Every structure is written in structure tokens, then in C-alpha cells.
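Student: how would this look folded up:
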Amino acid sequence: MTDTLEIFAVAPPGLEAALLPEFRALGYKDARYGPGGVTMIGGWPDVWRLNLELRGATKVLARIGTFRAMSLAGLDHRADEFPWADTFYSGTTVRVEASCKRSKIYHAGAATERVEKALRKAGMKPSADGEVTLKIRIEQNIVTLSVDTSGDSLHKRGHKEAVGKAPMRENLAALFLRQAGYDGVEPVLDPMCGSGTFVIEAAEIAAGLQPGRSRSFAFEHLAGFDAQAFEAMRRAVSVVKGPARMFGSDRDAGAIKSAVANANCAGVSALCEFQCHAVADLQRPDGPAGLVIVNPPYGGRIGDKKQLFALYGTLGKTLKERFSGWRVALVTSDAGLAKAAGLPFTQGPAVPHGGLKVWLFQTPPLK
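Tutor: Predicted coordinates:
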């Protein structure tokens, strides 16, 4: 499996450009971003590495074939001829998903059935619970075959025990940290940290830990996967030493307990300090200024709206009084709530999150 492939890393919508610097940092200078994610040309070892190293991606897809089909009969013929054994072992269970757009083949279910039949002939086992997923996109009569090489979404790092209310996904947190200019060196503070996603993600970046170090991937079920070569890509995890330079607080004692457990599980507890208190009691940590990044409650019940405005106001007042020199990044679905903080925010692009559109609001260093 050393063939050259088109590799597509799926990004959260609206954050495609924020994912591109990760490719640059890994040495992939020819990668390009576009609608939905980042594309590059590479081999299967690059697929393995991207799954292991990318923090902001949702999935990594490997495009294994493209051909024209003007009818279901044509799709039958091309699918029967396709060299499925180059990608899948005989007996592999494969989930097939199809979509059709502006094509003479317009029925996704019929297209799925045709490809499933071809896979059976080649010795694979189509299944709704397949070990790997084959994605078929038929657009303007061009059939593109892609393998989901990730399996579970890449935000599932594999080392998180507890999840709080309305959690921020890890890959989204990583992209927001990057958008906010986090460099892995400065301190980071989240005054409404919940189960600790921003704080732990920042600590992992600072420690140079691979986000996929604790999990498995769908590509491990593909033909030609070299387990020994992949293990060589996994960096040995050394003991992460303090002192703490990532700080999280929350008024919910249960959330703090979860955050502490998650930091321990991720191996970054030495870099993290968590405290249980309200936003009004927030104190500036000793040391240099850094980044305050926060995902406060938003879009709550109508009866809670007044309380939310008061909460944002308290947050802004506390930061203005005690955090001179720190930058602030705030995620919310409501520009009015952001305005209530009274901070000099600029608004980033809309990003879908939890059924809502959210924005990252940022300030320059506070005066």
C-alpha cells in the first residue's frame, strides 16, 4: 500500500483554513484547504500519520478510486472491475454509504446495493456495522470512492473519562486555540472549564503529545497495514513535568472532579491546575500573561437569559480588572451575550456546534 493517494482531512465547517497550519507543521507544504477540509497527495503512511497527529481534523479520508458512470448498469460494470483487494482483506466487513448529486444516477440506495454486490463478489462482507466505511460520492456522473480511515471521529482521543454538560469537542477546541494564537508556550486559563477540554488540549499541545496516541483507527483493518511501521510513528510518552501553566476553574465541583480525572488520564496533570469557584472569584495566576479561552453557557432557556447576561457581564468585569496583558477568546452563539462582557471583541466566522452556529470572539491584550 505505497500507492499515491488523494488524502482529504475533514475539518469542522468554517475552520478549514485553521486546519491547514497543522499540515504545514507536519511538513506537508503542498496541502491545500477548500470547502470541508484540507487535501494533499501522499501515501498510506501519511494517512496513518495524519490520523495520529492532526488535532483539528474530524476524519481522514483516503480516495482510492474515481471513474465515470452514467447509469446503474455502468456502475455495476465499473464496480465489478474495481481492484477491491488492493484496499480490503477478503472477509473484511465494509459499511457502504452513498450520496448522489446532479447525476444520472440519482438513487443513493440503488448505488449502495450495486457496490455492495461487487464487494461480495470480491470476498468482502457489506455490513451496517462494518469495520471500515466506504464512502461513494456520485457528482456530475463522476463516482469517487473514499475510505474512512479514522473510524470514530478524531475528536475522540481515547483518554477522556468524564464529559460535562454541553462539552466542547477536542478537535474544535484545538482549532479555536490555534485561531486564538496559542503557541504551546504561553499560559492558558479557562474560567468555566467544565470537564477541562480547553485546558487539557492546551497542555497536550505544550507537551508535544500526539492526540491519537491512546486510540485505534479503522485503517488498521485495511490490506497492507504495517503495524510495526505504525508503532514506530507513535512517539514514546514521557512523563510530563510541571509547574502548572494551564488553569481551569468552574463553580461546579462535579465538573472540576471530572477535569482532574481527565487530565490524569491524558497524562498532563502536572501542567494543569483546577479550582472550584465562581467567575467573580477568579484570580490572575502568577507569571506572564497568556490566553483566557472560555466556552460559557449560551442559548439557554428564555427564563435564563437575564442570568446569562449577568454572567457574561461578571466575566468581562473580572477579566478587565485582573487580567491586564492577557488576550481573551470566547465562544458563544449569541453576539448579544458577547457584547454584554464589555470587552473589545472581534468576531470570527460562524462554526456549527451542537446544532447551533457559534462564533469565536477575540480581544487584543487587555489594557
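Student: For the rest of this, base every contact and every neighbour count on C-alpha atoms.
Tutor: OK.
Student: Looking only at the helix or strand hosting residue 317, what residues are buried by neighbour count?
Tutor: In this assignment (DSSP states H and E), residue 317 forms part of helix 305-322. For helix 305-322, the buried set under the neighbour-count rule, 16 or more other Cα atoms under 10 Å, comprises 308, 309, 311, 312, 313, 314, 315, 316, 317, 318, 319, 320.
Student: one more to line up against the first:
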Amino acid sequence: MSAAFEIFLQGAPGLEEILAEEARDSGFTHAEPVPGGAVLKGQWTTVWRANLKLRGANAVLARIGGFPAVHLAQLDKRARGFAWGEVLRADVPLRVEVVASKKSKIYHAGAAQERIERALSEDFGATIDPGAQLTLKTRIQRDYVQFSVDTSGEGLHKRGHKPAVGKAPMRETLAALFLRQAGYRGDEPVLDPMCGSGTFVLEAAEIAAGLWPGRDRAFAFEHLATFKPELYAKIRAEAPAPATDLPDFHGSDRNAGAVEMAGRNADAAGLAGAIRFHHRALSDIARPEGKPGLVIINPPYGARIGDRRQLFALYARIGEVLRERFSGWRAAIITSDGGLARASGLPFLPTTPPVDHGGLKVTLYHTAPLP
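Tutor: Okay, here's the model as predicted:
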């Protein structure tokens, strides 16, 4: 349990620095951004904590070792001699995924996967199941075979306490990173006037309350040979008591069903008393009393929901409402269409590269405090 190894925090490409920053702020002090996520060194207890505490990571991968190989026979032999039992359990089914680089002499991912699966089943006694929760990820690059275990299982956006999901939902992990990119740290009000099932305000309220996002779910690492239930129970007991003196959180939507879903999600997360949800059109939103905060909106983009030509009026109205009623508040809009964002007339700060969201490239457009 004491030997350090590399841990890869898989995140949204384009937000690697934001994810690394979150990890450092959460106690993983040496996390550094790399393409597709962030890396750090740690032990298995570090893996457990990362799964429990990090909001922006999609998965936590443990680099469990590897070896050089320049042809399939060598891969087969060395895979059969690999110390699988130090991490895996023969009684737990797993699936194997292989990515092979053209910069390696072994470039056929399917053939490499077959050799690894055969080694695992014949020499280690493992059951290979394409539908298994536990995944062994293999990357072959520059003639080196690197094994990683996906210690999360289901994606970490599945918090375990969100029963209702609306149309075109944004994953919780991506919402958390966008909140951080917009400067939110848990000490100010947040309002989402097109809240759908409530993802942004729920994430914001959980951050303010200090709740661990993985508190209500299970993880794949619980089925590894390295898992120690008693030690894990002690780590879970380290979670702080939720803060009670929270800023105000507001969500509204013109769809009554969405507001009902958002309320159910807040109940399930234990945050029903912290968030006010309203059945309300954008034009009817009012500035909450008290100090200013962040208005964050994920409106239709036109690519899937709505007609783009009709959306220019919507974005213009968003900008008009925010400029008229939210002086001193910051505004953030997530969209795949820069033309629509500019139609709002809001004074956006320079943007960062777009991020994948459901097959689209979306960008966070955000402002300094509005005049």
C-alpha cells in the first residue's frame, strides 16, 4: 500500500489545467495537467480519495505497470508473466481495452487485445467479459505496453444521487469544471435561469457545502486485490460535516417538468433546503437580494435543440435581462456557437479552446462583474 505509482485523472480535453487546479486545491498537491487530464503520484489510498473527492475527473486510472514489446509473441510471453495478482482478483470479471499507436511495431489493437485476454484467462484464471464493470486499459506506444486499471467503474459524472435527468443534459463533471473556470469557488450565490434538471446549481451548492461527490456511490476499486475495506471506511469517515451557512442558489426553467426534476435531484442530494427552484420564463427572472454572484446558463445551441435562426433572439434577450438586472454579477454562457454568444451583447473575457460535450465543441463565454 505504500509504493507510489502514477495516477491519471481523465478529464475533458481543453480543461486539463482547470482539473489539475481542482486536484491541487483538493489536497493532491503535485497534480499536473497533461493532454486529456492530469497526473500525480500516489498510493491506493490516493486513488480512493481521488474518486471520492474530485468533481471534474471523469475517471481515475491507476498505472499498474508495463513492459517493452516489439512483436505479438513477446507481448504474449510478457503478459503471461505479469504480476496480475498484485492488483487484480481472478474471481472478478474484467474487460480489456487496447489502444495501439502506429509508432509501435505492434499496431494492431485487436490482435494485442486477444493476446492479453488469453494471458489473463489462461495463466491468471480471470474471466473476460466485455460487459464487466472493471476495465484494464492498455496503451501501446513507442514499443512500450502500459497497463492501467480504471478504478472508477461507471463514469464519475454518475454521482449516485441524481435520479432525474433532463433533455440534453450536461455531465456533472463538465459542469463542475465550467463553474471553476468561471471563477466559482463556493462562496457566492449562483443562479441558472435555464436550469433543466439542476446540474449547475446542484454542483455549486455541493461545492459550497463541502460535500464529496462520490459519497453515495460504489467504485470499481472495491473489487481489486489492493482494496482494504477497514482502511477505506476510515477515509470515508474523514469527510467533513456539510457546511450549513451557504450562499443562495436559484434555478428556474420555463418547463415545469424540468423544475420538478431539479427539485427531486436536490432532495436526493440532501440539498433541498439550500436551493430555490422556480417555474419561470427567462424574462421573468429577478435579481436575488444580497451580494452578487454568478449567473450561469447552458442555453440551446441550435445544433440539436431549436432552430439556430430563432435562437439569436433568445441570446439577445439573455444579454438584455442580465445587463438590466444583474449589475455586479458575473455571467457565463456555454454554447457551441460563437455567433449566438456574441448576439447576447455581453462583454465576454477572452475564451479558451472549446471542449467536447455530447459530440459538439462547446466554449464557456464569461464576463467580469457586469457594470
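Student: What's the TM-score once they're superposed?
Tutor: Overlay of the two chains. TM-score (TM-score structural alignment, normalised by the length of the first structure): 0.97; 367 aligned residues with a Cα RMSD of 1.5 Å.
Student: What is the corresponding segment of the second structure for the next helix or strand after the helix holding residue 317 of the first structure?
Tutor: Note on helix 305-322 of the first structure: by DSSP H and E, the next helix or strand toward the C-terminus is strand 327-332. Under TM-score structural alignment, strand 327-332 of the first structure corresponds to residues 330-335 of the second structure.
Student: That stretch vs the first structure, average distance?
Tutor: Following superposition, stretch 330-335 of the second structure is found to deviate from the first structure by 0.4 Å on average (mean Cα distance after the TM-score superposition for the first structure).
Student: Can you tell me what sits against that stretch?
Tutor: Residues outside stretch 330-335 of the second structure that contact it (Cα atoms under 8 Å, 6 or more residues apart in numbering): 182, 293-301, 322, 341, 362-370.
Student: Select from the residues you listed every entry located in helices.
Tutor: Members of the contacts of stretch 330-335 of the second structure lying in helices (criterion: DSSP state H): 322, 341.
Student: ok, which stretches of the stretch 101-250 of the first structure are strands?
Tutor: With DSSP state E, counting those that start in this stretch, the ranges of strands along the stretch 101-250 of the first structure come out as 125-126, 132-139, 142-148, 188-190, 246-250.
Student: what range in the second structure does the longest one sit on?
Tutor: The one in question is strand 132-139 of the first structure. Under TM-score structural alignment, the match for strand 132-139 of the first structure is residues 134-141.
Student: contacts for the matching stretch?
Tutor: With Cα under 8 Å, 6+ apart as the criterion, stretch 134-141 of the second structure contacts 92-104, 106-107, 145-151, 153, 220.
Student: List buried residues within those residues.
Tutor: Counted by 16+ other Cα under 10 Å, these give 92-101, 104, 106-107, 145-151, 153, 220 as buried.
Student: quick one: which of these sit in helices?
Tutor: Among these, no member lies in helices (by DSSP H).
Student: so what's the aligned partner of residue 362 of the first structure in the second structure up against?
Tutor: Under the alignment (TM-score structural alignment), residue 362 of the first structure maps onto residue 366 of the second structure. Residue 366 of the second structure is in contact with 182, 330, 331, 332, 333, 348, 349, 351, counting by Cα under 8 Å, 6+ apart.
Student: farthest-separated two in the residues you listed?
Tutor: The span of the contacts of residue 366 of the second structure, defined through Cα to Cα, is set by 330 and 351 at 14.8 Å.
Student: These two: who's more crowded?
Tutor: residue 330 (23 against 10; other Cα atoms under 10 Å).
Student: For the nearest residue in space to that one that is not next to it in sequence, which residues are in contact?
Tutor: The shortest distance from residue 330 of the second structure to any non-neighbouring residue, by Cα to Cα, 6 or more residues apart in numbering, is to residue 369 (4.4 Å). Counting by Cα under 8 Å, 6+ apart, residue 369 of the second structure touches 327, 328, 329, 330, 331.
Student: From residue 189 of the second structure, how far off is residue 369 of the second structure?
Tutor: 13 Å (Cα to Cα, to the nearest Å).
Student: Give me the neighbour count for the aligned residue in the first structure for residue 279 of the second structure.
Tutor: If you follow residue 279 of the second structure across to the first structure using TM-score structural alignment, you land on residue 276. By the criterion of other Cα under 10 Å, residue 276 of the first structure has 20 neighbours.
Student: so residue 276 of the first structure makes contact with residue 251?
Tutor: Yes: the pair residue 276 of the first structure and residue 251 qualifies as a contact (Cα atoms under 8 Å) at a distance of 5.2 Å.
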